[in-house]
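Peer 1: sequence first, then the predicted structure, then my questions.
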Amino acid sequence: MKILLVTILAGFLSLFGGDLHLFSVSNADGKYNASVIEKALEANGFVISANSEMNGPFKIQFGQSDFSQFNLLTAYHKAHSEALVKANPDAGIFVPMGFGIYQRNGDKNLHVSILTAKSMEKIAGFKAKEFALIEKEAIATLKKALSGAKITQSETSLPAEGKLLSRFVKASSKESWASDKEETEMMIEDGLKPAGFVMSNFTDYNFALGQKSPFDFYDTYSICKLKVIYTVAKTRPEAAAFAPCTLMVYKKKDADEIVMGFPGVYNWMSSARVDNLEAKETLLQAQKDFEGVLKSVIE
């Protein structure tokens, strides 16, 4: 009776949906792939930051891959992201946002995972209409690109075990921000590689914002750790929506601080329900290492 009640409760909670939109489309003939999705996004108002094929790196470092396709595609919506970040600077953790694209060996379906608008609001810590607008455009684009795809939501998220947004602040000023920026980003870049991180993309988002930008600078880094992605993908490939992680580094013109931040690994564990012990240990080590890099910048 107890097992039955737990099963019924789990099914009931799943009706409310979780933090990820999950797309599944028949792909026995290999018609659909990351390139198809990339082109569709570009044609519908999105700017592609990176489209990283992971099977090659998996096989080189680990000697095998469980997938016939595994891509980490990152993109941002040109118009909606601009409005969002100008009003809410910390939204840069989703510039770019992730599109996890994967197909297991032997699986006839291709899958895509993206964050829901509500999950982005939860991570960022505020509500904004642009989250829903970006979500709407992303869903419409994927529907168009993946004809006949089945769309579901992930199971209800697990309780978060830590802060969803890891945020660090370094003092700066109107007079010193240029040298502070150079020092900050040099220390970040120098600290990433020894800690096992790879930078798959760098975005000078202030350039995209143009002359009317409210920032002295706004940069985002797409950061990943191959062991993390490989280990988590074995049980929860949908967590690819969080990879690579976007690190924001910015300074507002009217502020006396440089802000750095990224979505913590606690999102993977909560939203993608990563409860496998090995995967959790790998994620927590990555969190510790990433925080260590940023702490060294502000100390």
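Peer 2: Yes, it's here.
Peer 1: every contact and neighbour count from this point should use C-alpha atoms.
Peer 2: OK.
Peer 1: in the stretch 101-250 of the chain, which spans are strands?
Peer 2: 109-115, 150-153, 165-171, 198-204, 215-224, 245-252 (DSSP state E, counting those that start in this stretch).
Peer 1: check the burial of the nearest residue to Glu135 once chain neighbours are set aside by counting its neighbours.
Peer 2: Closest residue to Glu135 apart from its sequence neighbours, by Cα to Cα, 6 or more residues apart in numbering: Ala117 at 5.7 Å. Other residues lying near Ala117 total 21 when counted by other Cα atoms under 10 Å.
Peer 1: what is the burial count for the nearest residue to Phe46 once chain neighbours are set aside?
Peer 2: Leaving aside its chain neighbours, Phe46 sits nearest to His77 (4.2 Å; criterion: Cα to Cα, 6+ apart). Close neighbours of His77, defined as other Cα under 10 Å, add up to 24.
Peer 1: surely Glu257 meets Phe168?
Peer 2: No - using Cα atoms under 8 Å, Glu257 is not in contact with Phe168; the gap is 9.9 Å.
Peer 1: quick one: contacts of stretch 188-198?
Peer 2: The contact list for stretch 188-198 (Cα atoms under 8 Å, 6 or more residues apart in numbering) reads Ile223, Cys224, Lys225, Leu226, Asp289, Phe290, Val293, Leu294, Val297.
Peer 1: again with stretch 269-281
Peer 2: Under Cα under 8 Å, 6+ apart, the answer for stretch 269-281 is 18-20, 154, 156-161, 228, 231-232, 235-236, 238-239, 268.
Peer 1: just the buried ones from these?
Peer 2: Among those, those classed as buried by 16 or more other Cα atoms under 10 Å are 18-20, 154, 156-158, 228, 231-232, 236, 238-239, 268.
Peer 1: before we go on, here's another structure to hold up against the first:
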Amino acid sequence: MMNHKKILGIVLLVAVSISGLFAAESANTENTVKKSTIIYTIKGNAEETYYTMMDKPIKALGYRLPDPRKHVNQVYKEQYGSTTLEVLSFMTIVNDKKVKPLLEIDPKLAGFNPFNLVIYKHQGKDETVISHLTADAIIEMLGITDQKVITEYRKQMEELDALVAKTFPSAVVSHGTYEGAVENAMMHYEITFDRPEDLDDYIDEIQEKVDDTFTEKGYIMAGFFDYKQGKPDLLPSYDAFWTFSLCHFPYSYTVFDNEGAMPEVAVFAPCTMYMYIKKDTNTLVIGMPRLANWNRFFTMNNSKRMDFLNKLDKDIPATFLEIGAIEVK
């Protein structure tokens, strides 16, 4: 018969082994290579086929294109005198019918809805690239943990990718990757206001204030999407819910075009800023992804791009404070 000391020693050994196993499993999970983007590379110039796909086929899936921006590279050429790109278009899309029920569970999902299904082609390269962020990368950046939201959002992305694959059957599919946890990826702010008898008065006022303040600082409101669309029965947990698509043209040209161009980073552009007011409250909630995510997933390839990113990542929070918002950690 074993004595008590020997039994205790075995128990401790097993406990330490199990603890080490869980620690190793946790470390392995943390260091697992994860997919940040899905990339379709198509031989030749696929621009026209892409635009055809972005009309009836993508709308048949339930997607809207609130503010499509075609031929961005031509605008770069007009404003800055040159471009290294033959094709660059920002096509922000949102499957609002499927996203709305998920926003009732977690409104942070609006941080990347609408999102960009970008297309680009470098001059002198006989290939076109179509790309977007993966559902899992979006979920991690937004800090979404509800399993229903995760499962349903993954399904939406799978449907979208099935359409792209069907439209471009010869495309070579690859993925951008990252390792480790994505931390401090989002900005969260709140504004407490005196609720008027007609809430639309405040909504009009704050939307105009946000637009004017950012515009004065050199930003462009490249898009707007109203999830409520003036219908009380849509998103019943909210009195108001909308997004702005925020762009800074000199910054985008610096990153996406010219020498060492990084148009692949345009999966993040334009940035989606969401704002909502929960039912019968007097608090406006604001959320937006940080520009630091761009470098986290792609790594800026020169100091000018990195310096510009850091500047705007400080300027945007300062602008939120200027419109009267308070940061919520």
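Peer 2: Received, thanks. Small disclaimer: the values here were computed from a predicted structure and weren't measured.
Peer 1: TM between them?
Peer 2: Scored by TM-score structural alignment, normalised by the length of structure 1, the superposition of the two chains gives a TM-score of 0.86; 285 aligned residues with a Cα RMSD of 2.4 Å.
Peer 1: ok so, going back, what's near enough to touch the counterpart of the residue nearest to Phe46 of structure 1 in structure 2?
Peer 2: His77 of structure 1 maps onto Asn95 in structure 2, with residues paired by TM-score structural alignment. Asn95 of structure 2 makes contact with Leu61, Gly62, Tyr63, Arg64 under the criterion Cα under 8 Å, 6+ apart.
Peer 1: looking at structure 1, which of these hold up?
Peer 2: Retained in structure 1 by both residues aligned by TM-score structural alignment, their matches' Cα atoms under 8 Å are the following of the contacts of Asn95 of structure 2: Gly62, Tyr63, Arg64.
Peer 1: could you turn the buried ones of those into a PyMOL selection?
Peer 2: A single PyMOL command selects the buried members of the kept ones among the contacts of Asn95 of structure 2 (16+ other Cα under 10 Å):
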select buried, resi 63+64
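Peer 1: how many neighbours does the residue mapped onto Lys86 of structure 1 from structure 2 have?
Peer 2: With TM-score structural alignment defining the correspondence, Lys86 of structure 1 maps onto Glu104 in structure 2. Glu104 of structure 2 is surrounded by 15 other residues when neighbours are defined as other Cα under 10 Å.
Peer 1: from Lys148 of structure 2, how far out is Glu104 of structure 2?
Peer 2: 11 Å (Cα to Cα, to the nearest Å).
Peer 1: cool, Ile326 of structure 2 as well?
Peer 2: From Ile326 of structure 2 to Lys148 of structure 2 the distance is 30 Å (Cα to Cα).
Peer 1: looking at those two, which is more packed in?
Peer 2: Ile326 (17 against 11).
Peer 1: so what's the more buried one up against?
Peer 2: Tyr189, Glu190, Ile191, Phe320.
Peer 1: ok, Val112 of structure 1 next?
Peer 2: Counting by Cα under 8 Å, 6+ apart, the residues that Val112 of structure 1 touches are Leu22, Phe23, Ser24, Phe99, Gly100, Ile101, Tyr102, Glu238.
Peer 1: what's the burial count for the counterpart of Leu160 of structure 2 in structure 1?
Peer 2: Under the alignment (TM-score structural alignment), Leu160 of structure 2 pairs with Ala138 of structure 1. By the measure other Cα under 10 Å, the count of residues near Ala138 of structure 1 is 24.
Peer 1: which residue packs closest to Ala138 of structure 1, ignoring adjacent ones?
Peer 2: Leu41 (7.6 Å).
Peer 1: hang on, the one you found packs against Val47?
Peer 2: Yes - Leu41 of structure 1 lies in contact with Val47 (Cα under 8 Å); the separation is 7.5 Å.
Peer 1: related to what we said a few turns ago, tell me how far the match of His77 of structure 1 lies from Glu25 of structure 2.
Peer 2: Distance from Asn95 of structure 2 to Glu25 of structure 2, by Cα to Cα: 36 Å.
Peer 1: could I get the full set of helices for structure 2?
Peer 2: Here structure 2 has its helices, by DSSP state H, at 4-30, 47-53, 56-60, 72-80, 96-103, 135-142, 147-167, 199-216, 249-256, 292-298, 303-322.
Peer 1: switch these over to JSON lines; also include distance to Asp233 of structure 2.
Peer 2: Below are the helices of structure 2 laid out as JSON lines (distance: least, Cα to Cα, whole Å):
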{"stretch": "helix 4-30", "distance to Asp233 of structure 2": "41"}
{"stretch": "helix 47-53", "distance to Asp233 of structure 2": "31"}
{"stretch": "helix 56-60", "distance to Asp233 of structure 2": "23"}
{"stretch": "helix 72-80", "distance to Asp233 of structure 2": "37"}
{"stretch": "helix 96-103", "distance to Asp233 of structure 2": "11"}
{"stretch": "helix 135-142", "distance to Asp233 of structure 2": "26"}
{"stretch": "helix 147-167", "distance to Asp233 of structure 2": "21"}
{"stretch": "helix 199-216", "distance to Asp233 of structure 2": "16"}
{"stretch": "helix 249-256", "distance to Asp233 of structure 2": "37"}
{"stretch": "helix 292-298", "distance to Asp233 of structure 2": "35"}
{"stretch": "helix 303-322", "distance to Asp233 of structure 2": "30"}
